[in-house]
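# output the structure for:
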Amino acid sequence: MKKATFILPVIAILAAVGLSSVFIVDEREKALVLQFGRVVDVKEEPGLSFKIPLIQEIVRYDDRILSRDIDPLEVTPLDDRRLVVDAFARYRIADVHQFREAVGVGGIRAAEDRLDRILRAETREVLGSVSSADILSSDRAALTLRIRSAAIAEARALGLEVVDVRLKRTDLPVQNLEATFARMRAEREREAADEIARGEEAAQRVRAQADRTVVELVSDAKRQSEIIRGESDAERNRIFAEAYGSDREFFEFYRSLEAYQRALLEGNSTMVLSPDSEFFNYLKQADRP
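The predicted structure is shown next:
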């Protein structure tokens, strides 16, 4: 009985020691085996592993691709037009041993702080070497590639691999927005004034062309009417001449009737004529039996 009482605690202790010597490495992580704070082994393959209980400890690091948003920073391009840039990076821990040596117990937080400083410095250097138009353009892949390439070497010293860097947003500082909007409004107003001036010029050309066309049409119509009137007068005179030549007395009678009709209309001026006037020749003949 006493022997069993002694053996059971020993077995429990051995089981506890055995269990504490076993650990599992997940496929999404890497692990370091530390002995008195010094790295003695690196476990990168997933599965079951062993360590010395109480002497060795396990530190785990995420092996997936991680994201890091960079705080907005101001950059000054070549044209001295300040911009606020908001970027983010994707990275992963490529060498956990070197990562532990570089950041110590600070871990991911310490690494991201140092990575932020690297990316901010490289972003300022790269974007400061181009104009603001290049930064604000839709095609900024070349700029982000330059930032990533410059950051890779420095990040490698931390055991990190920079996978990608992207510019999320590039804006003007708040204090410059109103001035920029004012310049944009002035530019649009100038363009509108130019368009209005060109429209007025085109309208003047159209009106001038229309006026010239009207003058030409009226002149041509008057010329045609004068020609027609002249031809009509000639035809009338020809008919009168033929009538006069055919029967002179009838012609004189017809012309006298026309003269009576025009002279005796109501409202005409009063005429004082002698009864023996030639004007009344045909009236006198009409009174004869």
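# C-alpha from now on. contacts and neighbour counts both.
OK.
# now the helices for this structure?
2-20, 96-103, 107-127, 132-136, 141-156, 174-246, 248-263, 281-287 (DSSP state H).
# could I get the ones you listed in JSON lines, plus columns for distance to Leu83?
JSON lines is the format used below for the helices of the chain (distance: least, Cα to Cα, whole Å):
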{"stretch": "helix 2-20", "distance to Leu83": "55"}
{"stretch": "helix 96-103", "distance to Leu83": "32"}
{"stretch": "helix 107-127", "distance to Leu83": "10"}
{"stretch": "helix 132-136", "distance to Leu83": "8"}
{"stretch": "helix 141-156", "distance to Leu83": "15"}
{"stretch": "helix 174-246", "distance to Leu83": "9"}
{"stretch": "helix 248-263", "distance to Leu83": "96"}
{"stretch": "helix 281-287", "distance to Leu83": "111"}
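# need those in CSV (columns: mean neighbour count and distance to Gly47).
Formatted as CSV, the helices of the chain follow (neighbours: other Cα atoms under 10 Å; distance: least, Cα to Cα, whole Å):
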stretch, mean neighbour count, distance to Gly47
helix 2-20, 11, 15
helix 96-103, 18, 17
helix 107-127, 17, 23
helix 132-136, 16, 47
helix 141-156, 17, 27
helix 174-246, 12, 54
helix 248-263, 13, 133
helix 281-287, 11, 147
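# right, and those - which one's nearest Val40?
Of all the helices of the chain, it is helix 96-103 that lies closest to Val40, at 9.5 Å by Cα to Cα.
# here's the other one to compare against:
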Amino acid sequence: MSNKQIYKWIGLGMTAVLLIFLFITTWYTVDESEQAVVLTFGEAEDGITEPGLHFKMPWPIQEVKKMSKETFSLDFGFNEGEDSEDKVTMITGDDKILQADLVVQWKITDPEGYLFASENPEQVLFNATSSSLRGVIGSSEIDEALTSGKAEIENEVREMLVSLIDSYDIGISIIDVKLQEVDLPNKAVRKAFTKVTDAREQKQSKVNEAEKYENQKREEALGEKDAIIQRAEGDKVERIQDARGAVSRFNALLVEYQNNKEITRERLVMETLEEVLPSANVYIMNDDGNTLKYLPLNQGNMQTFAPGQASQKEDDEE
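Coordinates of the predicted model:
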């Protein structure tokens, strides 16, 4: 075989290899869990999110960068070591030191921005997470961070982190932020703070009991007040009715007195004597001393005797 034929076969072989290489690099597949962006001479074209088989210009004219659609997690401050020195610590608004563990869930939503807006988007996310958490913790008091304020801190961190990532435009979207744990830096401090928390809870319990007792006594006093008012109202009505009855009786007596003054006057005297001296025998003599009137008030009648008879009556009674 001549050199010319050898060169010919070599050329044909290289051409075949080149054609095969070009054929292989002109198509690509995108999985359902992936997204891709086509680069033409290093510049990004429209992103590809549809799964399946796709074609492009051969390399090096075009190339494909594939990225996952899954949700990623960034663990900030998380460390399984109880007393590890590389625990992330931060200072609260009242100058106390604590540790916090935060989990950020994120996704790549703009492949072009993720590839070209930053050299290391995940590091940018980490720095933004650190800045957001430290900023919120730094404006909170330690009691809030360790007790009832965790949910509020979590919400504030989420809002601040979303705002920062959106302003950076690095192709990442924040899905969720979870504040896993907020704790004191060592066992001794945690133990002391637990005692303080227990004392505060005991104090609140005593305050609640005192308020309950106060409310109970107040209700009892209000009930007693209402009872007194009701009794007073009853006495008032009774006295008004008694007064009205007395007025009616007086008016009736006044009419009788105006019609017959003497008889009415004598009747009033006798009724008064009967009321004052219910068991007494009263003798009334006329002006000349001849006739004696005996009034047995307890019998409700009046008898008249001659003077001798009256004396005999007195002897009998003695």
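# once they're superposed, tell me the TM-score.
Remark: TM-score between the superposed chains equals 0.55 [TM-score structural alignment, normalised by the length of the first structure]; 183 aligned residues with a Cα RMSD of 3.0 Å.
# returning to that earlier point: closest to Glu45 of the first structure out of the helices of the first structure?
Nearest to Glu45 of the first structure, of those and by Cα to Cα, is helix 96-103 at 12.7 Å.
# so where is the closest one in the second structure?
Under TM-score structural alignment, helix 96-103 of the first structure corresponds to residues 111-118 of the second structure.
# now stretch 232-246 of the first structure
Going by TM-score structural alignment: stretch 232-246 of the first structure matches no residues.
# need the contact partners of that stretch.
The contact list for stretch 232-246 of the first structure, computed with Cα atoms under 8 Å, 6 or more residues apart in numbering, reads 250-252.
# repeat for stretch 45-56 of the first structure
Contacts of stretch 45-56 of the first structure (Cα under 8 Å, 6+ apart): 17-18, 20-27, 29-30, 33-36, 57.
# which residues are contacting the match of helix 96-103 of the first structure?
For stretch 111-118 of the second structure, the external contacting residues (Cα under 8 Å, 6+ apart) are 35-37, 44, 47, 67, 108, 121, 124, 169-172.
# now these as TSV including distance to Ala188 of the second structure?
TSV is the format used below for these (distance: Cα to Cα, whole Å):
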residue	distance to Ala188 of the second structure
Gln35	50
Ala36	52
Val37	54
Ala44	56
Gly47	54
Met67	47
Ile108	43
Pro121	39
Val124	35
Asp169	44
Ile170	43
Gly171	44
Ile172	41
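# quick one: buried ones out of these?
35-37, 44, 47, 67, 108, 121, 124, 170-172 (16 or more other Cα atoms under 10 Å).
# quick check, nearest of the residues you listed to Val189 of the second structure?
Closest to Val189 of the second structure, out of all of these and judged by Cα to Cα, is Val124, at 33.2 Å.
# where's the aligned partner of that closest one in the first structure relative to Val84 of the first structure, distance?
Residue pairing (TM-score structural alignment): Val124 of the second structure is matched to Arg114 of the first structure. Separation of Arg114 of the first structure from Val84 of the first structure (Cα to Cα, to the nearest Å): 21 Å.
# how about the strands in the stretch 151-300 of the second structure?
172-183, 281-285, 292-296 (DSSP state E, counting those that start in this stretch).
# export those strands to CSV and tack on distance to Glu256 of the second structure?
Shown next, in CSV, are the strands of the stretch 151-300 of the second structure (distance: least, Cα to Cα, whole Å):
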stretch, distance to Glu256 of the second structure
strand 172-183, 98
strand 281-285, 24
strand 292-296, 23
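# of all these, which one is nearest Asn251 of the second structure?
With Cα to Cα as the yardstick, what comes closest out of these is strand 292-296 (27.9 Å).
# quick one: that closest one aligns where in the first structure?
Going by TM-score structural alignment, strand 292-296 of the second structure sits over no part of the first structure.
# next structured bit after that strand?
Next helix or strand after strand 292-296 of the second structure toward the C-terminus (DSSP states H and E): strand 303-305.
# what packs against that following strand?
Helices and strands touching strand 303-305 of the second structure, by 3 or more Cα pairs under 8 Å, 6 or more residues apart in numbering; DSSP states H and E, are strand 292-296.
# what's the distance between the residue lying closest to Glu256 of the second structure once chain neighbours are set aside and Leu253 of the second structure?
Nearest residue to Glu256 of the second structure, sequence neighbours excluded (Cα to Cα, 6 or more residues apart in numbering): Thr264, at 6.7 Å. Going from Thr264 of the second structure to Leu253 of the second structure by Cα to Cα gives 8 Å.
# between the two, which is the more surrounded one?
Neighbour count, other Cα atoms under 10 Å: between Thr264 of the second structure and Leu253, Thr264 has more, with 17 against 14.
# aligned partner of the more buried one in the first structure?
Checking with TM-score structural alignment, Thr264 of the second structure has no match.
# residue in the first structure paired with Leu98 of the second structure?
Matched by TM-score structural alignment, Leu98 of the second structure corresponds to Leu83 in the first structure.
# to what extent is Lys65 of the second structure buried, counted in neighbours?
Lys65 of the second structure, neighbours per other Cα under 10 Å, totals 15.
# what's the distance between the aligned partner of it in the first structure and Val174 of the first structure?
Residue correspondence to the first structure (TM-score structural alignment): Lys65 of the second structure is matched to Val59. Counting by Cα to Cα, the gap from Val59 of the first structure to Val174 of the first structure is 45 Å.
# cool, Arg148 of the first structure as well?
On the measure of Cα to Cα, Arg148 of the first structure and Val174 of the first structure end up 28 Å apart.
# pretty sure Asp101 of the second structure is touching Lys87, no?
No - taking contacts as Cα atoms under 8 Å, Asp101 of the second structure lies outside contact range of Lys87: 9.2 Å.
# residue in the first structure paired with Glu159 of the second structure?
Checking with TM-score structural alignment, Glu159 of the second structure has Ser149 as its match.
# what is the burial count for the equivalent of Arg38 of the first structure over in the second structure?
Counting by TM-score structural alignment, Arg38 of the first structure corresponds to Glu43 in the second structure. Using other Cα under 10 Å, Glu43 of the second structure has 12 neighbouring residues.
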